[in-house]
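Participant: Here is the input, now give the coordinates:
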Amino acid sequence: MPSDDLDYLITEQEGRSMNTVTPNPNSDQQKTLQPESGNEITEADQNPKPRIQKVSKMLRDNKNMEKHYEPRAVSIGLLHYGIDKFSLAEGHKLKLAELFITENGVDEFGLHRKIKTKIVRLKQCYAKEDAKRVNISDEDLAWKFLIDGFVLLHYIGYASLGKLNDLKKIGMDMEAFSLDLFLLENQLPYEVLDDIMTSAAKGGADMRNLIDKFIDQTVRDIRGSPLTPPLPTSTSTSPQQQQPQPAHLLQLLRDRLVGHHEMDEKTKTGKRVGRVTELKSAGIQLKSSKEGSLRDNVTFAPHWITGTLTLPCLVFNDWTTPKLLNLIAFEMCPDFQNDSQVITSYIFFLHSLIDQSDDVKELRKAHVLVINNNNNSVAGMDEEVVRLFKEIGSSDLDSIPEAYLEVKELIHKHCEKKWKTWMTLFAFAAAAIALLAMSFSSRLGAPGSL
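Facilitator: Here you go, the predicted model:
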């Protein structure tokens, strides 16, 4: 954020604070805070959070996909800081920050001092070269983190309450903002949000609930319905449900979609299951599951000569596609915390099922894919989804651990069994026909048969 804008905000807030508050020389606000101990992230950290970093070159090299990783309206965090096209949005952010401070009784100066004591650790939440590129003082950087945090929490609160129209007077493109919120390169360390919520004089607990509600709404947009029952979240204040703090909002969304149980299938020796129309010809029916996490709802139930493949429902449109692609980008980061690339694995599993528009049509008919795009015909939407999955599939598949091996094995066994069953039936029918032919022939050749 330009220093002039920061000076404007600080001066305005200082003037208002001096007119309304008499400083107490013994108050915490007047104390000089020293940097916290353990400020740096070290190799010895047991569960270091993944850094906020750029989308991998493997994904960015695909020019048709690059637009899904770039902010449209607003820069959050460090990676797109200082880019000219976001300069207008910086002014809008200040207005949103002002509203948040006023409505929530936030001591922005006390928060600023707190954030400044941990600025080294917060910078280490980004790749070293990205943190170095932001050539501003720690003082200004602490303000930038805070303002971004105020903006995110204010937007989330209003979105959760269905009041986004009230923010149109700010002038920011709220639709574009909503798309920018879950971009990997546009994340803010969650620790900043947590500090703000903890220190807010009004409604800190309510803010956590609103984040939960907002994430639930986003999950519903992606899955077509909310998860039932709701999963424990890292923002919950209940000790029984307390989870490790996420690195950022994108990770919080992933945790909710995936659940807290990771896949243990990480071998790369899977079998291809075939496209949807091939499975259909093998007697396999598709069934949609809108409940539960993406982790738990890929199943196959074999019957005698038929079978049912159950797949989690996903919604594809202009709002959900960037979220899904950035979740994949997050899982493909080098420092991703585990090998369970659940969302990536499921998207690539779908990719293996889709080759032509008739495959998408069958997935739509089964409500496995819900496609909402008012700009195209149904046929056009099917073709668009095919193109999207082919673009996804053009990435380096060797880097994606195989998953759903048990499901794939069951499908192969079913297809082999059905093939053997049909061969047996064919052989039985052929033998019966041959027997009838022999019987008929013998009757023709018997004396007096004519």
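Participant: For the rest of this, base every contact and every neighbour count on C-alpha atoms.
Facilitator: Will do.
Participant: wouldn't Pro226 be in contact with Val219 here?
Facilitator: Yes - the criterion here is C-alpha atoms under 8 Å, and Pro226 meets it with Val219 at 6.3 Å.
Participant: if you count what's nearby, which of these two comes out ahead?
Facilitator: Neighbour comparison, Pro226 and Val219: the larger count goes to Val219, with 22 against 19 (by other C-alpha atoms under 10 Å).
Participant: any idea which element that one lies in?
Facilitator: Here Val219 sits within helix 204-223, counting by DSSP states H and E.
Participant: That helix: which residues count as buried?
Facilitator: With burial defined by 16 or more other C-alpha atoms under 10 Å, the residues of helix 204-223 counted as buried are 204, 207-223.
Participant: for stretch 136-150, same thing?
Facilitator: For stretch 136-150, the neighbour count (16+ other C-alpha under 10 Å) marks Asp138, Asp140, Leu141, Ala142, Trp143, Lys144, Phe145, Leu146, Ile147, Asp148, Gly149, Phe150 as buried.
Participant: quick one: which of the residues you listed sit in helices?
Facilitator: Among these, the ones falling in helices (DSSP state H) are Asp138, Asp140, Leu141, Ala142, Trp143, Lys144, Phe145, Leu146, Ile147, Asp148, Gly149, Phe150.
Participant: between those, which is closest to Glu185?
Facilitator: Among these, Asp148 lies closest to Glu185 (C-alpha to C-alpha), at 13.9 Å.
Participant: Distance-wise, check that closest one relative to Ala97.
Facilitator: Applying C-alpha to C-alpha, to the nearest Å, the value for Asp148 to Ala97 is 8 Å.
Participant: Need the overlap of contacts for the two.
Facilitator: When C-alpha atoms under 8 Å, 6 or more residues apart in numbering defines a contact, no residue borders Asp148 and Ala97 alike.
Participant: center of the chain - which residue?
Facilitator: The structure's the chain has its C-alpha centroid closest to Leu327; by C-alpha atoms, centre = their mean the separation is 3.8 Å.
Participant: Would you do the same for the sequence below? I want to compare the two.
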Amino acid sequence: MMASSSALVAGEIQSKEIPEWWISMTIHTEEQGTSDSSIYKLQRVPTTLREIEKNKGCYDPIVVSIGPFHHRLPKLQPVEKLKTTIAQKFISGRDTRKFYYNFTEVCLNARGCYAESSTEALEDKEFVRMMFLDGCFLLHFIDCTVKGRLQDMKMKDDQIAFVLRDLFLLENQLPFLVLQELMKFRFTEGKQLILKFIGRLAGTNSSSQEYHQPPHLLHLLWYEYVGAIPPPRMWTFKQKDEHFFHPFRSIQDLRAAGIMCKKSTTSCLRSISFVSHCIHGELLLPAILVDQSTKTMFLNLVAYEASPDASSDFAITSYICLLESLIAKPDDVKELRSRNIIFNFLGNDQEVADVFHDLATNLVPNPSQYREAKLLIEKHCRRKMNCVPVMFYKLYKSFRGQWTLFVYITTLLVIVIFIIQTYFVIFPIKS
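Facilitator: Okay, here's the model as predicted:
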């Protein structure tokens, strides 16, 4: 009976036409299968980040628009006139006819680097013009910055600072292939100029790193901070590793466990390591400069990592969450400053703590980042045999600036004699 009923239902389904919703889903699936999912597309900042009240304004340009997202904003129009002047100087004295055709072809390809909704209001001619003016302005600014000729920008100092800020907003990026075409036309040393520019901004002063067709400048800055994505490492979760998902302890908590922070020899933000010694431990951290631009820059790097098409392991996001865990109060910032790990250009230490607390809002780190350091720290803190050495080490650290070497040695001898005396009281020598 059931078999005949099933056959009847199947017959009815086959006799009917396939509904439109099913056909549309099939077509959409086929289109996804034939599209190149490896192509990165520039998109707006994710809503989950943009809606955070205390971070509003950190994703929008103040002085200059680059690309289509903020192209027609009235408040940014004054710099548009300057772009035209710079572009005229860029092509002066050169044969531009052949370049125009090549550049137009590159720009039409670059259109595919943006989400469709961001460029649909621009005709091809207007899009090419925008790419040309924005690209010339960007390269001219980089050239003037690296060569120390910022007076050639014909801008005030505060405007120049805002331009530097605006160039590294996620919604203010130019496809790198456009910059490459412009560099071939005018700047033979363009690649090195860009690398020096990025290195100075990141505080690494790098001028020799190689890049492999980055999508835009913001990606180059991201790469300068964290380097290439390491290959994934296979690991299995064990009950003893459950603390692996917990945040780092604060600086003061680490000090109480005999762990001191030390500046690492590398500037890579992935390079967080821990070294356990007999008496104490050392957490090695890269140095970082914190100023007025830090919050905006890192928020946009985080937004880039959160982009749907970005190839990222959330290294910047994880680093921010790490520092937010380490910095519970201003005293933690003070300790990191004293170790030359944080260079504070904001003013007081509370402002630095606030920056990292704001940055970490709604962020979830990659749990595999810094896993080894976490495991070693927890192992160090749980070693019962470390308790006595840590006590003496903390005593030494507290008084080494006040005690003379003689007093310290004398005190140590008294402690040793006391231990020996106690031993013989408990275990007397048999006559």
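Participant: Would you give the TM-score for this superposition?
Facilitator: In this superposition the chains share a TM-score of 0.76, using TM-score structural alignment, normalised by the length of the second structure; 366 aligned residues with a C-alpha RMSD of 3.2 Å.
Participant: Is the equivalent of Arg387 of the first structure over in the second structure in a helix, a strand, or coil?
Facilitator: In the second structure, Arg387 of the first structure lines up with Asp354, judged by TM-score structural alignment. Classification of Asp354 of the second structure using DSSP: H, G, I helix; E, B strand; the rest coil returns helix.
Participant: quick one: Asp354 of the second structure from Phe137 of the second structure, how far?
Facilitator: Taking C-alpha to C-alpha as the measure, Asp354 of the second structure falls 34 Å from Phe137 of the second structure.
Participant: and what of Val128 of the second structure?
Facilitator: Applying C-alpha to C-alpha to Val128 of the second structure and Phe137 of the second structure gives a distance of 14 Å.
Participant: Next: Ser307 of the second structure.
Facilitator: Here Ser307 of the second structure is placed at a distance of 26 Å from Phe137 of the second structure (C-alpha to C-alpha).
Participant: Also Lys156 of the second structure?
Facilitator: For Lys156 of the second structure, the distance to Phe137 of the second structure - C-alpha to C-alpha - is 16 Å.
Participant: more crowded one of those two?
Facilitator: Shown here are Lys156 of the second structure and Phe137; by other C-alpha under 10 Å, Phe137 has more neighbours (24 against 10).
Participant: Run a quick check on that one versus Thr85, I expect a contact.
Facilitator: No - contact criterion C-alpha under 8 Å: Phe137 of the second structure and Thr85 do not qualify, at 9.3 Å.
Participant: Now do the SS call for Cys261 of the second structure.
Facilitator: Cys261 of the second structure - assigned by three-state DSSP - is strand.
Participant: what sits against the nearest residue to Asp349 of the second structure once chain neighbours are set aside?
Facilitator: In space, and not counting its chain neighbours, Asp349 of the second structure is closest to Pro330: 5.0 Å by C-alpha to C-alpha, 6 or more residues apart in numbering. Shown in contact with Pro330 of the second structure (C-alpha under 8 Å, 6+ apart): Asp349, Gln350, Val352, Ala353.
Participant: helices or strands up against the top helix by length along the first structure?
Facilitator: Longest helix in the first structure, counting residues (DSSP H): helix 405-445. Packed against helix 405-445 of the first structure by the contact rule (3 or more C-alpha pairs under 8 Å, 6 or more residues apart in numbering; DSSP states H and E) you find strand 299-302.
Participant: So which bit of the second structure is the strand it packs on matched to?
Facilitator: Under TM-score structural alignment, the match for strand 299-302 of the first structure in the second structure covers residues 273-276.
Participant: After superposing both structures, state the mean offset of the matching stretch relative to the first structure.
Facilitator: Compared with the first structure after the fit, stretch 273-276 of the second structure shows a mean deviation of 0.6 Å (mean C-alpha distance after the TM-score superposition for the first structure).
Participant: Give the buried residues for that stretch.
Facilitator: Ser273, Phe274, Ser276.
Participant: again with stretch 307-325 of the first structure
Facilitator: Residues of stretch 307-325 of the first structure classed as buried by neighbour count (16+ other C-alpha under 10 Å): 307-317, 319-325.
Participant: Please apply the same query to stretch 62-77 of the second structure.
Facilitator: Neighbour count says stretch 62-77 of the second structure has Val63, Val64, Ser65, Ile66, Gly67, Pro68, Phe69, His70, His71 buried, by 16+ other C-alpha under 10 Å.
Participant: Then stretch 99-113 of the first structure?
Facilitator: Buried residues in stretch 99-113 of the first structure, defined by neighbour count with 16+ other C-alpha under 10 Å: Phe100, Ile101, Asn104, Val106, Asp107, Glu108, Gly110, Leu111, His112, Arg113.
Participant: For Asp396 of the first structure, see how far away the first one is.
Facilitator: Applying C-alpha to C-alpha, the value for Phe100 of the first structure to Asp396 of the first structure is 44 Å.
Participant: Quick check: the aligned residue for Gln213 of the second structure in the first structure?
Facilitator: The alignment partner of Gln213 of the second structure in the first structure, by TM-score structural alignment, is Gln245.
Participant: Could you check how far that match is from Asp318 of the first structure?
Facilitator: For Gln245 of the first structure relative to Asp318 of the first structure (C-alpha to C-alpha), the value is 29 Å.
Participant: likewise Leu325 of the first structure?
Facilitator: With distances taken as C-alpha to C-alpha, Leu325 of the first structure is found 12 Å from Asp318 of the first structure.
Participant: so who does the aligned residue in the first structure for Phe132 of the second structure touch?
Facilitator: Counting by TM-score structural alignment, Phe132 of the second structure lines up with Leu146 in the first structure. Residues near Leu146 of the first structure by C-alpha under 8 Å, 6+ apart: Leu111, His112, Ile115, Val192, Ile196.
Participant: Quick check: which element contains the last one?
Facilitator: In other words, Ile196 of the first structure. Per DSSP H and E, Ile196 of the first structure falls inside helix 190-199.
Participant: Going by neighbour count, which residues of that helix are buried?
Facilitator: Of the residues in helix 190-199 of the first structure, Tyr190, Glu191, Val192, Leu193, Asp194, Asp195, Ile196, Met197, Ser199 count as buried by neighbour count, 16+ other C-alpha under 10 Å.
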